[in-house]
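Participant: sharing a sequence plus its predicted fold:
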Amino acid sequence: MTTRVAAEPLFRQIVEDLKRLIDEGNLPEHAPLPSERVVAEHHDVSRMTARRALEAIEAEGLAYSKDRQGRFVSPRRLNYDVNSMESFAERAARDGIAVEAERVSTRQIPASPERARALQVEPGTALVETCRLFRRDGHATFLETETVILAHCEALGAAPPQEQRYSPLGHMADIVIRMRAMEPEEADLLGAMPHQPGIEQLQQVRDAEGLLICHVRQIWRGELAQFSARALLAE
């Protein structure tokens, strides 16, 4: 039976015990977390208290759920430097992190009113939309949908549109980061539950003259997302 400090809620003590096991490597990445029953018996608490502790570990991004399979230790968060337009995969490789990108789909579409507003073009303008799934060590991490004006494709990249990633070619970007629920199709590709919270990053990528190149929408598994930036506090 675990010794407890009376002032600290029981489930928080269990959370700290589990976090220590993860930090020390006793529960490695993708290892299953103990079940509610095991946690309850080990700490001599109710199943409800054990459930609260496991839910707190997941809420902190240290674990993820698989439908009917339980909870598993999350991989370490990937840092995405929003100051840099460099390819995310190339930067991760330099840090010793294996990131693979799989093209899910590419299609040519007319600009809907919503897309036309995002790219500042007339409705009906020809666009190329490419969806890619990024994995870290085989674990689905984020889904990216990149929409570029077809007329820009030839000037921007030597590769065919389905092979070219346009956002790293930009000079600047307007970025919004927010939480939202995953759509069922997104959740399926990311191995998550439908409507599970994810972190969305929206980019309006521009060239050196400030003209829009493409619109990028990423949806991340929340437990894997970490964004960083450097702010200039004085000129």
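Facilitator: All right, it came through fine. Residues are numbered from 1 along each chain as shown.
Participant: please count neighbours and contacts with C-alpha atoms only from this point.
Facilitator: Noted.
Participant: just to check, Asp71 is in contact with Tyr64?
Facilitator: Not Asp; residue 71 is Arg. Yes - with contact defined as CA atoms under 8 Å, Arg71 reaches Tyr64; the gap is 5.5 Å.
Participant: so those two - more neighbours on which side?
Facilitator: Tyr64 (26 against 22; other CA atoms under 10 Å).
Participant: ok, that one to His215 distance?
Facilitator: 29 Å (CA to CA, to the nearest Å).
Participant: cool, and Ala187?
Facilitator: 21 Å.
Participant: also Arg221?
Facilitator: 20 Å.
Participant: then Glu58?
Facilitator: Distance, Glu58 to His215, by CA to CA: 31 Å.
Participant: in terms of neighbours, single out the busier of those two.
Facilitator: Taking neighbours as other CA under 10 Å, Glu58 and His215 compare with His215 leading, 23 against 18.
Participant: which ones are touching that one?
Facilitator: 118-119, 146-148, 202-205 (CA atoms under 8 Å, 6 or more residues apart in numbering).
Participant: repeat that for Thr147.
Facilitator: 127-130, 214-216.
Participant: put this next to the first one:
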Amino acid sequence: MTAVRPSLRLEKSLFAAGRVTVIGVDEVGRGAIAGPVGVGAAAVTVDVRRVPQGLADSKLLSQARRTALVPAVTRWARTSVGMASAKVVDDQGIVAALGLAGARAIASLVEDGVSLDGAVVLLDGSFDWLSRALPAEHRPLDVQVRVKADRDCASVAAASVVAKVARDDLMTAAHEDAPHYAWASNKGYGSTAHYDAIRAVGPHALHRTTWLHAASSVALDGFEELDSLVG
């Protein structure tokens, strides 16, 4: 798949309209059956320079390329990643988990010295799951949703890269304690090897158990046998 090069066109239009900071935000791990959901944030200001060479939506880049880009991205923008655990996904639902992870990412930027005065968030997608999760001290914060922002907007692409690498690293580390789930390769998504391991040994603490119950009957043929393990 050919990577689409994102630009700063939208960010520069926001600066021209008086914005001081643009914070690109993107999520990763929404569709996984194991591990946390992660949200990346990348803050750029009016003096932002040329987009790092090779930057693109993380889904369009190889693992090696994403990892190689992180140093350039973190020099180019102020970045952070927030996470919400599989338990939060189970207990509160994916929308609340995304909001919590996003609020943590924004809070981390603030702790790193990023001011929210005059800031605007560019959020990938068509639904604002972030605003209502922000604590009172971070409101009001203008959040603008944009479909395919991770492809088109450099700040959001940067957020997608740092989030993807951080979450992948976490799942690769978890693989060492539970190699039968093949997390080093599937990163918690529903691969054949992953489902086979769940059938063989049952779920792990990192699994989203409510999502296992909702898993496709094709992917988990005979899944009823797991009810006693995850229920």
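Facilitator: Thanks, I have the structure now. Everything numeric in this text was worked out from a predicted model, so none of it was measured.
Participant: mind telling me the TM-score for this superposition?
Facilitator: Aligned and superposed, the two chains score 0.26 in TM-score terms (TM-score structural alignment, normalised by the length of structure 2); 116 aligned residues with a CA RMSD of 6.4 Å.
Participant: can you pull out the helices in structure 1?
Facilitator: Secondary structure of structure 1, counting by DSSP state H: helices at 10-23, 36-43, 47-59, 88-94, 113-119, 150-156, 184-190.
Participant: deepest-packed of those helices, please.
Facilitator: helix 47-59 (a mean of 19; mean count of other CA atoms under 10 Å).
Participant: which residues touch that one?
Facilitator: 10-12, 14-15, 18-19, 36-37, 39-40, 63-65, 71, 223.
Participant: mind redoing it with 7 Å?
Facilitator: 11-12, 14-15, 36-37, 39-40, 63-64 (CA atoms under 7 Å, 6 or more residues apart in numbering).
Participant: widest-spaced pair of the residues you listed?
Facilitator: Pairwise distances across these (CA to CA) peak at 19.7 Å, for the pair Ala40 and Tyr64.
Participant: next, the contact list for Gln201 of structure 1, please.
Facilitator: 175-178, 217-219.
Participant: against Val230 of structure 2, how distant is Val37 of structure 2?
Facilitator: Taking CA to CA, one finds Val37 of structure 2 at 20 Å from Val230 of structure 2.
Participant: higher neighbour count, those two?
Facilitator: Between Val37 of structure 2 and Val230, counted using other CA under 10 Å, the more crowded position is Val37 (27 against 15).
Participant: Leu122 of structure 2 and Ile23 touch, don't they?
Facilitator: Yes - between Leu122 of structure 2 and Ile23 there is a contact under CA atoms under 7 Å: 6.0 Å.
Participant: apart from its chain neighbours, what residue comes closest to Thr210 of structure 2?
Facilitator: The shortest distance from Thr210 of structure 2 to any residue other than its chain neighbours is 5.7 Å, reached at Asp90 (CA to CA, 6 or more residues apart in numbering).
Participant: ignore the last one, Ser108 of structure 2
Facilitator: Ser80 (6.2 Å).
Participant: can you list the residue ranges for strands in structure 2?
Facilitator: Under the criterion DSSP state E, structure 2 contains strands at 21-28, 37-45, 78-84, 119-124, 142-146.
Participant: how about those in JSON lines, adding distance to Leu212 of structure 2?
Facilitator: Formatted as JSON lines, those follow (distance: least, CA to CA, whole Å):
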{"stretch": "strand 21-28", "distance to Leu212 of structure 2": "19"}
{"stretch": "strand 37-45", "distance to Leu212 of structure 2": "16"}
{"stretch": "strand 78-84", "distance to Leu212 of structure 2": "18"}
{"stretch": "strand 119-124", "distance to Leu212 of structure 2": "26"}
{"stretch": "strand 142-146", "distance to Leu212 of structure 2": "30"}
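Participant: what's the closest of those strands to Pro71 of structure 2?
Facilitator: strand 78-84 (10.8 Å).
Participant: any idea of the angle that closest one forms with strand 21-28?
Facilitator: 40 degrees (axes from the mean of the first three to the mean of the last three CA atoms, to 10 degrees).
Participant: list the buried residues in strand 78-84 of structure 2.
Facilitator: 78-84 (16 or more other CA atoms under 10 Å).
Participant: what is the nearest of these to Val201 of structure 2?
Facilitator: Among the buried residues of strand 78-84 of structure 2, and counting by CA to CA, the member closest to Val201 of structure 2 is Ala84, at 25.1 Å.
Participant: any idea how far that closest one lies from Tyr195 of structure 2?
Facilitator: To Tyr195 of structure 2, Ala84 of structure 2 is 23 Å away according to CA to CA.
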